[in-house]
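Asker: Give me a model of this one.
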Amino acid sequence: MSHDESMQDLQRLLESGGVDPTPRFNFVSYDLLHRILAPNRMAIIQTMSGAGPISIRELARRVGRDFKGVHNDISALRKAGLVYTADDGRVVFPYEDIHFDFRVSAAA
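Answerer: Okay, the predicted model is just below:
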């Protein structure tokens, strides 16, 4: 969804007074999407989907990577707003799944 389309959706939502229950993350380009959701980070997201709160150490064990690398990736995912840290220090991906919808068009 383009920035303009997102803004139009937001305007319609504000005018209707309704609430859209579907959380959305929009990326301005495929490159940004790929940078934030690089393959190692996608493995983390897949592992966390539906798992509830999990420690970074346990997450690293489940994805077969070292703690420091997973910690760095979690920091990037947290900064992007895709995961958060619970009060007990464990990290949470609060969704059951993730859906991608993007367009590929001719270069300008």
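Asker: Please count neighbours and contacts with C-alpha atoms only from this point.
Answerer: OK.
Asker: Residue 26 and residue 33: what is the separation?
Answerer: For residue 26, the distance to residue 33 equals 9 Å [C-alpha to C-alpha, to the nearest Å].
Asker: What of residue 79?
Answerer: Between residue 79 and residue 33 the computed distance is 14 Å (C-alpha to C-alpha).
Asker: returning to what we had before: any shared contact partners between residue 26 and residue 33?
Answerer: In the contact map built from C-alpha atoms under 8 Å, 6 or more residues apart in numbering, no residue is linked to both residue 26 and residue 33.
Asker: so who does the residue nearest the centre of the chain touch?
Answerer: When the chain is reduced to its mean C-alpha position, the nearest residue by C-alpha atoms, centre = their mean turns out to be residue 82, at 3.5 Å. Residues touching residue 82, when contacts are defined by C-alpha under 8 Å, 6+ apart, comprise residue 93.
Asker: next up, for comparison:
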Amino acid sequence: MLNKVTLTVSSREAVTNRTLAAFRGEPQGAVISFASPEMLWQTLTRKRWELLKAMTGRGPMTIRALSRELDRDVKGVHGDVHALLDAGVLDRTEEGRILFPYDAVHVDFELEAA
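Answerer: Sure thing, here's the model as predicted:
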């Protein structure tokens, strides 16, 4: 079974309802929520999306190894990694490696007429 995360746009109320349901023991799955589509795309730039694609299902990595794999400079990858760490998308292991602990990603949001 895949360890899948859903990246979604959710209101504060929806996040609260999902949290309360989890406290009641209702499975919620792994979800990372953003307040708006703009926040999602500000966080998940093209280069950061490539970074996540490279890390999906891979286990802990060093920033240097990731930058070699992406054929990008370490400083740029370092900045993107820290932006994703700050957003709660990536984790850091006790050894200081970075981790995207999922085998699959689903992006879910809806565009409605204004």
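Asker: hang on, the earlier thing: is the residue nearest to the centre of the first structure part of a helix or strand, or is it coil?
Answerer: Classification of residue 82 of the first structure using DSSP: H, G, I helix; E, B strand; the rest coil returns coil.
Asker: What lines up with it in the second structure?
Answerer: Taking TM-score structural alignment for the superposition, residue 82 of the first structure sits opposite residue 89 in the second structure.
Asker: What of residue 65 of the first structure?
Answerer: By TM-score structural alignment, residue 65 of the first structure lines up with residue 72 in the second structure.
Asker: To which residue of the second structure is residue 34 of the first structure aligned?
Answerer: Superposed on the second structure with TM-score structural alignment, residue 34 of the first structure falls opposite residue 41.
Asker: tell me the contacts of its match?
Answerer: By C-alpha under 8 Å, 6+ apart, the contact set of residue 41 of the second structure is empty.
Asker: same question, residue 5 of the second structure
Answerer: With contacts defined as C-alpha under 8 Å, 6+ apart, the neighbours of residue 5 of the second structure are 29-32, 102, 104-106.
Asker: which residue in the first structure lines up with residue 111 of the second structure?
Answerer: When the first structure is aligned by TM-score structural alignment, residue 111 of the second structure is paired with residue 104.
Asker: pretty sure its match belongs to a strand, no?
Answerer: No. Residue 104 of the first structure sits outside any strand when classified using three-state DSSP, being coil.
Asker: quick one on the thing from earlier: now name the helix or strand holding the match of residue 34 of the first structure.
Answerer: helix 37-43 (DSSP states H and E).
Asker: on average, how far is the very next helix or strand once past that helix from the matching bit in the first structure?
Answerer: Later in the chain than helix 37-43 of the second structure, the nearest helix or strand by DSSP H and E is helix 46-55. On the superposed models, the aligned residues of the first structure are on average 0.4 Å from helix 46-55 of the second structure, with distances taken as mean C-alpha distance after the TM-score superposition for the first structure.
Asker: Can you tell me which helices and strands helix 46-55 of the second structure packs against?
Answerer: helix 63-70, helix 74-86 (3 or more C-alpha pairs under 8 Å, 6 or more residues apart in numbering; DSSP states H and E).
Asker: what do you get if the cut-off is 7 Å, keeping everything else the same?
Answerer: For helix 46-55 of the second structure, not one helix or strand is in contact under the criterion 3 or more C-alpha pairs under 7 Å, 6 or more residues apart in numbering; DSSP states H and E.
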